[in-house]
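Peer 1: Got a predicted structure plus its sequence, pasted below:
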Amino acid sequence: MTTEFLQLDEGRMAFEQAGTGGLPLVFLHGFACNRSFFAAQTAHFGARRRVVAIDFLGHGESDTPEIEYRLPRFAADAARLVEHLGLGEVVVVGHSMGGAVALELAATRPELVRAAVSLDTTMVSSAERTNRVLPNMLQALSGPHYLMAARAFAGSLVLPSDGPEVKRHVEAVMSSPPRHVLTELTKALMAWNGPDALARLRRPMLYVGSQNPLTSQAAILAASPWVRYAQAAGSGHFLTLVVPEQVNLMLERWLAVLPSIEAEPQ
């Protein structure tokens, strides 16, 4: 697919699109990743419906301005693209941080979102993550060895069973953004209030966890009646790379049952 750009106030945001017809899918990548992490999904679904995959500002082929990166900003940028392309209602699919952006978009702009999907996202942050893990990560990314810290963070999300090729790939990609982007993204994770966004949600959302899900079934179902929960088998955090067929089948099923569940929460 050909790279296109949307001019935002802060810089150009890269995206690609394919396919026609059907309920459009909009794919949102994770922390320090890029839209290529959804290549298997855009190829699969682009054969039968319209698909769009975004590189958030600071990532991939988008500009990397020295601005305050926050998840509501990413959601607003995605909304601008949906409106720019005249997509109407969409199903927004996000991985990791992108799943939080998908939730934020669904909660703040429900007129644009028919439903959402979150792939292994931290929706409800633990006290340990909030008070120790993320502040330590910010300190490491702010120091002279930030590339080593970025690679270590990426590698920690990969299971041995995912394979060395996946580990090398995600370590390389997630250490590629400039340091100011990495530090701002970490601040964004620290600032985002997942339970608040879940409380505002009024659109169906499917949560798909990895083998070691970043949000437990009990935590996310307690936070919102609009969420359904599923779990992939035998995959670390990077579901779209490790088990793309499972992800595609889950998305297919979600689209198929959506008309029967979207009227009311469970």
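Peer 2: All right, it came through fine. Since we're looking at a predicted model, the values are computed, not measured. Numbering: from 1, shown residues only.

Peer 1: Please make it C-alpha for all contacts and neighbour counts, starting now.
Peer 2: Will do.

Peer 1: Was I right to think Pro204 contacts Val257?
Peer 2: No. Checked against Cα atoms under 8 Å, the pair Pro204 and Val257 is beyond contact range at 10.9 Å.

Peer 1: So for those two, which sits in the more crowded spot?
Peer 2: Under the criterion of other Cα atoms under 10 Å, the comparison of Pro204 against Val257 puts Pro204 first, with 26 against 10.

Peer 1: Got another one to weigh against that:
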Amino acid sequence: MQTTVLMLHSSLSSGRQWQGLKLALKADYQVLNPDLLGYGSNTASYPRPMQLADEASQLWPLLEGHPAASVILIGHSFGGAVALHMARTRPELFKAVLLFEPVAFHLFKTTEPALYQQVQQLSQQMLNVSSKDAAALFIDYWQGEGYFHHLPDVMQQKLTTQVGKVAADFEALSGEPATFTDYATAIHCPVLLLSGEQSQLSAQRLATMLAGVLPCVEFQTVKTGHMGPVTDAELVNAVLLEFIQRLMVTKPSHY
């Protein structure tokens, strides 16, 4: 039975962010790195307000007919939150879940209200400015002040064109009807949870809180920021590949 690897990208990105990892895995696995709604070449419509289930609805057909424990699920940022939703919804399908700072901000509503408000404020600010300024706000929040304006013009234009989807992503991230207990109860496969040492507190805090409740989790920090899978792909991919290799050889004893 061939194992499938499904890789989900962050907001304002595309499936191409995983191209290096795909090349490293494709000889031994069926590798899927789709564009999420509104990104890359995916122009399919989505409802407003959007839910993570709406994002997942276009992904489930990719896994149709797959037997239990035959899929390794990888997700980064918004894609990590979608991955958590999918793993909670159909836990029997997944052999392992690998996450780089899943931004499941709904978990902050009652546990970290100040951080939840910070994220909501960013979302509201983006709605009240031009598309280019909204893209700058979003990129600079994750990468540091002024990062957007140092990007090549063609990259700025691409991000500006697709930034409208980010508002829908925030809706889905905020409105997901799940708690830490829901994830911990449903997800019992091995989980690798990564966090960037230079990332925003909101993303770091979510990662450590999830690591504290998931029953079969391995937590690691990586010397990068929240966008590490893009800006430091070789570093992050090496950690992901090492975990997958260990997973396929033998289950670590603490699982």
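Peer 2: Good, I have the coordinates. The structure presented is a predicted model; accordingly, all values stated were derived computationally and were not measured.

Peer 1: and stretch 52-70 of the second structure, how far from the chain's centre?
Peer 2: Computed by Cα atoms, centre = their mean, to the nearest Å, the chain-centroid distance of stretch 52-70 of the second structure equals 16 Å.

Peer 1: So what does Phe170 of the second structure match up with in the first structure?
Peer 2: Applying TM-score structural alignment, one finds that Phe170 of the second structure aligns to Thr186 in the first structure.

Peer 1: In contact with that match, which residues are there?
Peer 2: Leu134, Met137, Leu138 (Cα atoms under 8 Å, 6 or more residues apart in numbering).

Peer 1: same thing with Leu8 of the first structure?
Peer 2: Per Cα under 8 Å, 6+ apart, neighbours of Leu8 of the first structure: Asp77.

Peer 1: how about the helices in the stretch 151-266 of the first structure?
Peer 2: All helices of the stretch 151-266 of the first structure, identified by DSSP state H, counting those that start in this stretch, fall at 164-174, 179-191, 194-200, 217-223, 239-242, 244-261.

Peer 1: residues in contact with the residue mapped onto His85 of the second structure from the first structure?
Peer 2: Residue pairing (TM-score structural alignment): His85 of the second structure is matched to Glu104 of the first structure. Glu104 of the first structure is in contact with Leu71, Pro72, Ala75, Ala197, counting by Cα under 8 Å, 6+ apart.

Peer 1: follow-up on the earlier one: who wins for proximity to Gly58 of the first structure among the helices of the stretch 151-266 of the first structure?
Peer 2: Closest of the helices of the stretch 151-266 of the first structure to Gly58 of the first structure is helix 179-191, at 5.9 Å (criterion: Cα to Cα).

Peer 1: List the buried residues in the closest one.
Peer 2: Arg179, His180, Val181, Leu182, Thr183, Glu184, Leu185, Thr186, Lys187, Ala188, Leu189, Met190 (16 or more other Cα atoms under 10 Å).

Peer 1: From Val217 of the second structure, how far off is Val249 of the second structure?
Peer 2: For Val249 of the second structure, the distance to Val217 of the second structure (Cα to Cα, to the nearest Å) stands at 18 Å.

Peer 1: what's the answer for Asp140 of the second structure, then?
Peer 2: From Asp140 of the second structure to Val217 of the second structure the distance is 30 Å (Cα to Cα).

Peer 1: now swap in Arg16 of the second structure and tell me
Peer 2: Distance of Arg16 of the second structure to Val217 of the second structure, given as Cα to Cα: 27 Å.

Peer 1: Do a quick rundown of the strands in the first structure.
Peer 2: Taking DSSP state E, the strands of the first structure run over residues 4-8, 11-18, 25-28, 51-54, 90-95, 113-119, 205-209, 227-231.

Peer 1: Tabulate those strands (JSON lines), appending distance to Gln266 of the first structure.
Peer 2: Shown next, in JSON lines, are these (distance: least, Cα to Cα, whole Å):
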{"stretch": "strand 4-8", "distance to Gln266 of the first structure": "37"}
{"stretch": "strand 11-18", "distance to Gln266 of the first structure": "33"}
{"stretch": "strand 25-28", "distance to Gln266 of the first structure": "23"}
{"stretch": "strand 51-54", "distance to Gln266 of the first structure": "28"}
{"stretch": "strand 90-95", "distance to Gln266 of the first structure": "19"}
{"stretch": "strand 113-119", "distance to Gln266 of the first structure": "14"}
{"stretch": "strand 205-209", "distance to Gln266 of the first structure": "11"}
{"stretch": "strand 227-231", "distance to Gln266 of the first structure": "8"}
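
Peer 1: Could you tell me how many residues sit around the aligned residue in the second structure for Asn136 of the first structure?
Peer 2: Per TM-score structural alignment, the equivalent position to Asn136 of the first structure in the second structure is Gln121. Gln121 of the second structure has 11 neighbours, counted by other Cα under 10 Å.

Peer 1: looking at it, Ser199 of the second structure is touching Trp142, isn't it?
Peer 2: Yes. Under the criterion of Cα under 8 Å, Ser199 of the second structure makes contact with Trp142 at 7.0 Å.

Peer 1: Now do the shared contacts for these two.
Peer 2: In contact with both Ser199 of the second structure and Trp142: Gly225, His226, using Cα under 8 Å, 6+ apart.

Peer 1: okay, the two: which has more neighbours?
Peer 2: For Ser199 of the second structure versus Trp142, neighbours defined as other Cα under 10 Å are more numerous around Ser199 (22 against 16).

Peer 1: Enumerate every residue touching the more buried one.
Peer 2: Under the criterion of Cα under 8 Å, 6+ apart, the contact list for Ser199 of the second structure reads Trp142, Gln143, Thr224, Gly225, His226.
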